[in-house]
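[1] Okay, predicted coordinates and the sequence, questions at the end:
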Amino acid sequence: MEQLSFTQVKKLAEQGDIHAQTALGIRYLEGSGTEQNPELSFRWFKQAAEQGNVEAQFFLGAGYMEGIGTEKNPVLALLWFQKAAEQGDAAAQRNLGFCYMQGNGTEKSMVRAFFWFKKAAEQGNATAQYNLALCYLQGNGTKKSPTLAFQWFQKAANQDHVRAACHLGFCYMQGDGTEKNPSLAFRYFKQSAEQGYAQAQRSLGLCYMESIGTEKNPSLAFLWFQKAADQGDDQAQANLGICYMAGLGTEKNTALAFLWFKKAAEQGHAIAQYNLGICYMEELGTAKNSLEAERWLRKAAEQGYMKAQAKLEAINQTLQPFGLPSSF
């Protein structure tokens, strides 16, 4: 069908060729050889799907799920994904797993989600392999098995699945499901980080800062923390604040340290909240503000951060030189 012109495909579709009907749906969906037309795309997918074409059934399910060419209808999306999945379509099996995992168009069922992720994973679908690994890692829909989680993360990572590569790095770093191997942890964090995954970028920064699987390099640590922080990763933002405060991998800059502590603190990062409180208390990168200092220290303390709790206690003792109770 790819070699045929739009006009030729359309003629075959109108003559009842279900493969041409599916191909025509794709042409309208992508705007290939014609203007994009989601409604006509949906119409042709529906015609082919009702005649049993598995690819059209998948696209029809996606149309109902995303509201492409029709109104959103998760129940009908589930129905068509089910039809395609039962014919062995790996992408439909994967999507059916998501439907059961998230409760889209049906009740949540991690047992069924696991079943369909496994079906798709065994056919080589990388996203399904990753989600199957998470099921084994967390014991969702099946018994926990770090070893099987590792194996499926590895299969997905070897297909360049970004999140799987990052998780594989954690497996090697922590010895989950395999022996500890810092060098391989570094390798997989790097693989994922270079594809833009923030959690891997932050972890790669940590490897460079702590010489995990590679030589210590604070400058590269700073660079990768920056990349992850720019994507909103709160831990990376907190780490970047420490780099600026201590001059690790960059010049000291208390104003920028304050800025990054504040970004992380506003996302609820307890250590950043503590550090932000200290900045306000000791006039580091900002004007002194005792009320803001206490507010942020209290936020960190409420999350159980012991340094913040101790600092607040010390402040209270300073304010009560005669040992009067705080409720006095």
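    Yep, it's here. Numbering: from 1, shown residues only.

[2] switch to C-alpha atoms for all contacts and neighbour counts from now on
    Noted.

[3] where does residue 88 fall, helix, sheet strand or coil?
    Secondary structure assignment for residue 88 (DSSP: H, G, I helix; E, B strand; the rest coil): coil.

[4] For residue 132, see how far away it is.
    Going from residue 88 to residue 132 by CA to CA, to the nearest Å gives 17 Å.

[5] between those two, which one's more packed in?
    Legend: neighbour count by other CA atoms under 10 Å for residue 88 and residue 132, higher for residue 132 (31 against 15).

[6] contacting residues for residue 230?
    With contacts defined as CA atoms under 8 Å, 6 or more residues apart in numbering, the neighbours of residue 230 are residue 237.

[7] what does the one 3 residues further on give?
    Counting by CA under 8 Å, 6+ apart, residue 233 touches 198-199, 202, 264.

[8] Isn't residue 48 up against residue 22?
    Yes. Using CA atoms under 8 Å, residue 48 is in contact with residue 22, at 6.0 Å.

[9] A further structure is provided below for comparison with the first:
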Amino acid sequence: MRTRSGLPILALLCLLMAGAAAAQSPAAPGDDLAPARAALEDRRYAEALERLEDLAGGDSAEAEFLLGELYAHGVGVLQDFPTALAHYRRAADLGSMAGGNALGRALVEGRVIARDPVLAIEYLTRAAMSGDAQFQYDLALALDIGLGDEARPEEAATWYRRAAEQGNVEAVTSLGVLYLEGRGVERAPEQAIALFSAASERGDARAQNNLGLIYVRGEDVERDYDRAFELFSSAAGQGQREALNNLSVMYANGYGVAVDEAESLRLLELGRRAGGQSLEALLETVGFPFDSRLAVPDWDAPLGAQDEQAASYGEPVALYLTALRYLNGAGVPIDTARGVERLERAAAAGMGSAQFMLGLMYANGRVVPQDYLMAYAWISHAALRGVPEADVVRDALAAQMSVAQLRRAQQAVSDILHDQGGD
């Protein structure tokens, strides 16, 4: 099941506000929520959290749903899936279709709570019956992938069609796949091509890649490498992994473009790195970023006495900079033990970039033993402080963990917070 994890902040803001509209129930005291909505619009997430928590436990389905979103995505608060689910459940009990849909998706994914196909379909169906196109798509996708049981493509086609008729571009593409493969509907390549074309015109990368493959194969249309090249290029420009790989093949073989082995290899590498579900690829892409707020020191120069003294006093920036020196042998002999110790102190002092660096070291198993639990814990704190890419890596780590492991990881997050005195 696709998730909305790792969304950029702007996209997440749109999701929160769209969810707010979907979450409202007749009993929701709209005026009471106005300050919280305003805080969300201005990205004052901590204030929004405080205002929403003041309304929690009352009769506002919207407040409960929005609290669930903040906790689920770790915005304005440390990510906490059990708390998020508790708010989603209360929102659903108060009549929120958005809360029920979110709970249903969690029951499908089975990452945070045990997978329950029957209950998942119940929640998802109830939400889809409200007429919301996104909820209809979510139900169709759950039916399409099978939920650990046999897939139900006929029902999936029905819900994809309803969502598509309301303009949901993902549903248009997915319905096209069913027509192309003849699953749940009679095979109709011409219908699939029409759907892919419509979604492609709206910029859907998956549709563009699928349509490009049809033109390359020339099975249901006349082969057209030039058109395929255009479609793959458009999808690849959006970072679509399959399109990057397909475009690489075009350059390697001169299909629709002059042979260019260097470009082919470049695209192949981009495709490898674009594996959004690959934690390894993501970690390689992120690397070990330096805090962009700081001036880059002359790493070849010897470590200054003033910096060393500041580190000995526990000054976080000095701890961070000298830690990097000792870890990399920059102006000093390599001393990994000292480097890790100083990075840990900077992280414990609340320096987000140090927390991210330490978490990345645990995720990669560099210098310290590989430990996704500790990686998740430290990177969660970095994400709370707004360190770029921290939320994306945090969610990718979560996707690798079992329910029990994730619970232990989130407990480790709380332990770190407690050790920092409630920071």
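    It's in. Please read these numbers as outputs of a predicted model, since none were measured by experiment.

[10] List the TM-score for the superposed pair.
    With the length set by TM-score structural alignment, normalised by the length of structure 1, the two chains reach a TM-score of 0.67; 248 aligned residues with a CA RMSD of 2.6 Å.

[11] Quick one: the helices in the stretch 301-423 of structure 2, in order.
    Ranges of helices in the stretch 301-423 of structure 2, per DSSP state H, counting those that start in this stretch, are 305-312, 316-328, 336-348, 352-364, 372-384, 390-399, 403-419.

[12] circling back to that earlier point, most neighbours, which of the contacts of residue 233 of structure 1?
    Counting by other CA under 10 Å, top hit in those: residue 202 with 28 neighbours.

[13] any idea which element it lies in?
    helix 198-210 (DSSP states H and E).

[14] for that helix, packing partners?
    Contact here means 3 or more CA pairs under 8 Å, 6 or more residues apart in numbering; DSSP states H and E; on that basis helix 198-210 of structure 1 packs against helix 182-193, helix 218-230.

[15] what does that helix contact?
    For helix 198-210 of structure 1, the surrounding residues in contact (CA under 8 Å, 6+ apart) are 166, 186, 189-190, 192-194, 212-218, 220-225, 227-229, 231, 233, 235-236.

[16] Check the secondary structure at the aligned residue in structure 2 for residue 176 of structure 1 for me.
    For residue 176 of structure 1, the aligned position in structure 2 is occupied by residue 147, per TM-score structural alignment. At residue 147 of structure 2, secondary structure determined by three-state DSSP is coil.

[17] do you know how far residue 147 of structure 2 is from residue 160 of structure 2?
    Between residue 147 of structure 2 and residue 160 of structure 2 the computed distance is 17 Å (CA to CA).

[18] One more: residue 125 of structure 2?
    Distance, residue 125 of structure 2 to residue 160 of structure 2, using CA to CA: 13 Å.

[19] tell me the contacts of the nearest residue to the match of residue 176 of structure 1 once chain neighbours are set aside?
    Using CA to CA, 6 or more residues apart in numbering and skipping residues adjacent in sequence, the residue nearest residue 147 of structure 2 is residue 117, 5.8 Å away. Neighbouring residues of residue 117 of structure 2 by CA under 8 Å, 6+ apart: 107-108, 147-148.

[20] May I ask which of those residues has the most neighbours?
    That'd be residue 108 among the contacts of residue 117 of structure 2, by other CA under 10 Å, with 27 neighbours.

[21] Looking at residue 48 and residue 22 of structure 1, which is more packed in?
    residue 22 (29 against 25).

[22] if we can go back for a sec, if I line the two up, what does the residue nearest to residue 147 of structure 2 land on in structure 1?
    Using TM-score structural alignment, the partner of residue 117 of structure 2 in structure 1 is residue 146.

[23] name the element the corresponding residue of structure 2 for residue 56 of structure 1 belongs to?
    For residue 56 of structure 1, the aligned position in structure 2 is occupied by residue 31, per TM-score structural alignment. Assigned by DSSP H and E, residue 31 of structure 2 belongs to helix 30-41.

[24] Now that helix on structure 1. Mean distance?
    Superposed on structure 1, helix 30-41 of structure 2 shows a mean distance to its aligned partners of 1.5 Å (mean CA distance after the TM-score superposition for structure 1).

[25] other SSEs contacting that helix?
    helix 9-23, helix 45-55.

[26] ok, 6 Å please
    helix 45-55 (3 or more CA pairs under 6 Å, 6 or more residues apart in numbering; DSSP states H and E).

[27] so where in structure 1 does the helix it packs on end up aligned?
    With TM-score structural alignment as the criterion, helix 45-55 of structure 2 aligns to 74-84.

[28] average gap between the matching stretch and structure 2?
    Per aligned residue, stretch 74-84 of structure 1 averages 2.2 Å (mean CA distance after the TM-score superposition for structure 1).

[29] cool, stretch 256-264 of structure 1 as well?
    On superposition with structure 2, the mean distance recorded for stretch 256-264 of structure 1 (mean CA distance after the TM-score superposition for structure 1) is 1.4 Å.

[30] what's in contact with that stretch?
    Stretch 256-264 of structure 1 has contacts (CA atoms under 6 Å, 6 or more residues apart in numbering) with 234, 237-238, 241, 244-245, 272, 276, 285.
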